[in-house]
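Participant: Structural data only, the sequence is not supplied:
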């Protein structure tokens, strides 16, 4: 009886596939019109706010455009200038961006997973308060910058960090944490990591909390003896979708964080370009020099970098069904 039901199901599936192949695209859309009505609001917003701007950006990247005159087609001139003559981009923005993203992206991602796992083993009554405490900095933004970090990292003796270190005898003179070339990048990384527990952190926490506890019991019966083995063999494989989402959000956040150096140092550009990132270069050409064509070309270059990093995440955490 079971075999006959399976045969009927297989025949029905093959018939449906053959029918779909015979239908034209317009017939297929009409047949599934109810489904398209449901996804229409999302598709309209996606086209207006994402797809069309991206296509327009690719088009403007091949033009000279100053927002006053009509765009003038210049071919690959913007990209040739970017790769051969923009010394600030080559010498400062690209190396600083890769250093910043390499530390903040994986570092924030690892911290998100570790803290999410630690919260998951807490009693439920404490879990929500620790989650709120860790998630709040990602919402604070400029408020936390002006209230917490700027007084803390002030370069005089009144700054909280300098005052504390001088009292302990660890330093004799105040350290210019945010206005010196040597320490600005470190300060940027610390502040960004502090505020990196965003939506990716919540996604990983939700994934860990929803892992079937029977898997842990079965693992202990199969010889898993430590928490580390549970994480490696059960937690990580069971939360791959959430970890993929968290990785993508961490990479995008690391690459797009550009104003942090200017906010901390109060200077634009940052001291000796120590905190100058690709986003800073885009802002400089787009909103200061009004060379919007070249600024758009820089944006396309950054988009390609983010896409390559996201493909790496899909390789690490994606599955064949997701590709």
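Facilitator: Alright, I've got the coordinates. Being a predicted model, the structure only gives us computed values, none of them experimental.

Participant: alpha carbons only for contacts and neighbour counts from here, please
Facilitator: OK.

Participant: could you point out which element follows the one helix or strand residue 115 maps to?
Facilitator: Element membership for residue 115 (DSSP states H and E) is helix 94-120. Toward the C-terminus, helix 94-120 is succeeded by helix 124-140 as the next helix or strand (DSSP H and E).

Participant: Name the residues of that following helix that are buried.
Facilitator: By neighbour count on 16 or more other Cα atoms under 10 Å, the buried set for helix 124-140 is 131, 134, 135, 137, 138.

Participant: what sits against the fourth one?
Facilitator: Residues in contact with residue 137 (Cα atoms under 8 Å, 6 or more residues apart in numbering) are 144, 194, 195, 196, 197.

Participant: From residue 213, how far off is the last one?
Facilitator: Relative to residue 213, residue 197 is positioned 25 Å away (criterion: Cα to Cα, to the nearest Å).

Participant: More neighbours: the two, which one.
Facilitator: Taking other Cα atoms under 10 Å, residue 197 and residue 213 do not tie; residue 197 has more neighbours (27 against 11).

Participant: Would you agree that one falls within a helix?
Facilitator: No. Checked against DSSP: H, G, I helix; E, B strand; the rest coil, residue 197 lies outside a helix; its state is coil.

Participant: what residues are up against it?
Facilitator: Counting by Cα under 8 Å, 6+ apart, residue 197 makes contact with 108, 112, 134, 135, 137, 138.

Participant: And it, how far from residue 78?
Facilitator: Taking Cα to Cα, one finds residue 197 at 37 Å from residue 78.

Participant: same check, this time on residue 184
Facilitator: Counting by Cα to Cα - residue 184 and residue 78 are separated by 30 Å.

Participant: Put this next to the first one:
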């Protein structure tokens, strides 16, 4: 046999043996895969398959009644060239909302967690519960607290307070005025943002080796800010990464807050219209499910880019 044919034959045999070795390895580790099976089934059924179906549906025109019609990239072209609501309102509002709720809210969570960690243990638990409780209340807190606070009549907490101080002469329709709605959404979301990511940051401070602070003082660290920057943050990167991912997820799925605050599917003059509201508009009001799927794919890409940025900032580097 010629050397070239021999090498080709050997490569073919190796390629054919790879699936056999893979199946043999799976069988040898069958108990591990058995324990993983519930998660794998749930992941495939509720995440992987819907994502694949959403991507495929984004190339169709589908109204939930007739069979989907393949239209290629027409939905994507229409988004970039014809959808003025998306370009003029959804994207700018989402970027502004994401900037304040994402990075600034994340830094605020870290700062509050660091301050709470300096307190005695008993006081720390009580204050942590006070900050974490709003994230568990969810829509109930929005209805009971914030709608009452920003109510547009005389009995609204904010209007009543400002009227007593003489700062306004007539009640302000806070939740119907386009000038204020997005800012109120940001305030409420940040207030509700002290959730699981906040607890992860608080727990991360316990993982920092206290001897590092003593070594840092010997090396020239002279204040608490330098300790946080040079020791605390590098020592709790896994918790920082987890909190960043949770902040991204919470920011991008927060579009329903405008509907919960105003009671309207579409906010006045699209003042609180985010990308998620745009998806709901086309999916559940216009029943253009193909177009809604395409916007969902765009949101998925934005989420992926934000996740990659978080991994670049807080992911473990080689040798760490």
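Facilitator: Received the coordinates, thanks. Remember, predicted model here, so these are calculated numbers, not experimental data.

Participant: okay, the angle between the helix holding residue 115 of the first structure and helix 124-140?
Facilitator: Here helix 94-120 of the first structure runs at an angle of 160 degrees relative to helix 124-140 (axes from the mean of the first three to the mean of the last three Cα atoms, to 10 degrees).

Participant: Setting the sequence-adjacent residues aside, check what's closest to residue 246 of the first structure.
Facilitator: Leaving out its chain neighbours, the residue that sits closest to residue 246 of the first structure by Cα to Cα, 6 or more residues apart in numbering is residue 200, at 4.0 Å.

Participant: And the one you found, what's its match in the second structure?
Facilitator: Aligned counterpart of residue 200 of the first structure in the second structure: residue 197 (TM-score structural alignment).

Participant: So its match sits against residue 246, correct?
Facilitator: Yes. Taking contacts as Cα atoms under 8 Å, residue 197 of the second structure lies within contact range of residue 246: 5.8 Å.

Participant: Give me the more crowded residue out of those two.
Facilitator: Higher neighbour count among residue 197 of the second structure and residue 246: residue 197, with 23 against 19, using other Cα under 10 Å.

Participant: Please, which helix or strand holds the more buried one?
Facilitator: Per DSSP H and E: helix 196-204 holds residue 197 of the second structure.

Participant: I'd like the next helix or strand past that helix.
Facilitator: Note on helix 196-204 of the second structure: by DSSP H and E, the next helix or strand toward the C-terminus is helix 210-219.

Participant: what about that next one, how far off from the first structure?
Facilitator: With mean Cα distance after the TM-score superposition for the first structure, helix 210-219 of the second structure departs from the first structure by a mean of 1.9 Å once superposed.

Participant: mean offset of the helix or strand just after that helix relative to the first structure (after superposition)
Facilitator: Next along the chain after helix 210-219 of the second structure, taking DSSP H and E as the criterion, comes helix 224-227. Superposing on the first structure and averaging over aligned pairs (mean Cα distance after the TM-score superposition for the first structure), helix 224-227 of the second structure comes out at 1.0 Å.

Participant: Helix 224-227 of the second structure aligns to what range in the first structure?
Facilitator: Under TM-score structural alignment, the match for helix 224-227 of the second structure is residues 227-230.

Participant: which of the residues in the matching stretch are buried?
Facilitator: Residues of stretch 227-230 of the first structure classed as buried: residue 230 (neighbour count, 16+ other Cα under 10 Å).

Participant: Can you tell me what sits against that stretch?
Facilitator: 216, 219, 224.

Participant: Ok, stretch 3-15 of the first structure next?
Facilitator: Contacts of stretch 3-15 of the first structure (Cα under 8 Å, 6+ apart): none.

Participant: Map residue 68 of the second structure onto the first structure.
Facilitator: The equivalent of residue 68 of the second structure in the first structure is residue 71 (alignment by TM-score structural alignment).

Participant: Quick check, that match in contact with residue 64.
Facilitator: Yes. Counting by Cα under 8 Å, residue 64 is a contact partner of residue 71 of the first structure at 5.6 Å.

Participant: so what's in contact with the two at the same time?
Facilitator: Contact with both residue 71 of the first structure and residue 64 is made by residues residue 293, according to Cα under 8 Å, 6+ apart.

Participant: Between those two, point out the one with more neighbours.
Facilitator: Legend: neighbour count by other Cα under 10 Å for residue 71 of the first structure and residue 64, higher for residue 64 (22 against 16).

Participant: Let me see the contact set for that one.
Facilitator: Applying Cα under 8 Å, 6+ apart, the residues near residue 64 of the first structure are 71, 72, 73, 74, 291, 292, 293, 294.

Participant: hmm, 6 Å instead?
Facilitator: 71, 72, 293 (Cα atoms under 6 Å, 6 or more residues apart in numbering).

Participant: Just those: which are in strands?
Facilitator: Those of the contacts of residue 64 of the first structure mapping onto strands are residue 72, per DSSP state E.

Participant: With distance to residue 116 of the first structure added, can I get the contacts of residue 64 of the first structure in JSON lines?
Facilitator: Output for those, formatted as JSON lines (distance: Cα to Cα, whole Å):
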{"residue": "71", "distance to residue 116 of the first structure": "49"}
{"residue": "72", "distance to residue 116 of the first structure": "51"}
{"residue": "293", "distance to residue 116 of the first structure": "42"}
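
Participant: What remains of the contacts of residue 64 of the first structure once you look at the second structure?
Facilitator: Of these, the ones still in contact in the second structure (both residues aligned by TM-score structural alignment, their matches' Cα atoms under 6 Å) are 71, 72, 293.

Participant: Looking at those residues, which one is closest to residue 236 of the first structure?
Facilitator: For those, the minimum distance to residue 236 of the first structure (Cα to Cα) is 43.7 Å, reached by residue 293.

Participant: What residue in the first structure is paired with residue 247 of the second structure?
Facilitator: By TM-score structural alignment, residue 247 of the second structure lines up with residue 250.

Participant: Chain neighbours aside, what residue packs nearest to its match?
Facilitator: Nearest one to residue 250 of the first structure, counting by Cα to Cα, 6+ apart, is residue 105 at 5.2 Å.

Participant: corresponding residue for residue 4 of the first structure in the second structure?
Facilitator: So residue 4 of the first structure corresponds to nothing, using TM-score structural alignment.

Participant: Residue 150 of the first structure now?
Facilitator: Alignment note (TM-score structural alignment): residue 150 of the first structure maps to residue 147 of the second structure.

Participant: what residue is smack in the middle of the first structure?
Facilitator: By Cα atoms, centre = their mean, the first structure has its centre lying nearest to residue 252, at 2.4 Å.

Participant: Excluding chain neighbours, what is closest to that one?
Facilitator: Using Cα to Cα, 6+ apart, the nearest residue to residue 252 of the first structure is residue 306, at 6.5 Å.
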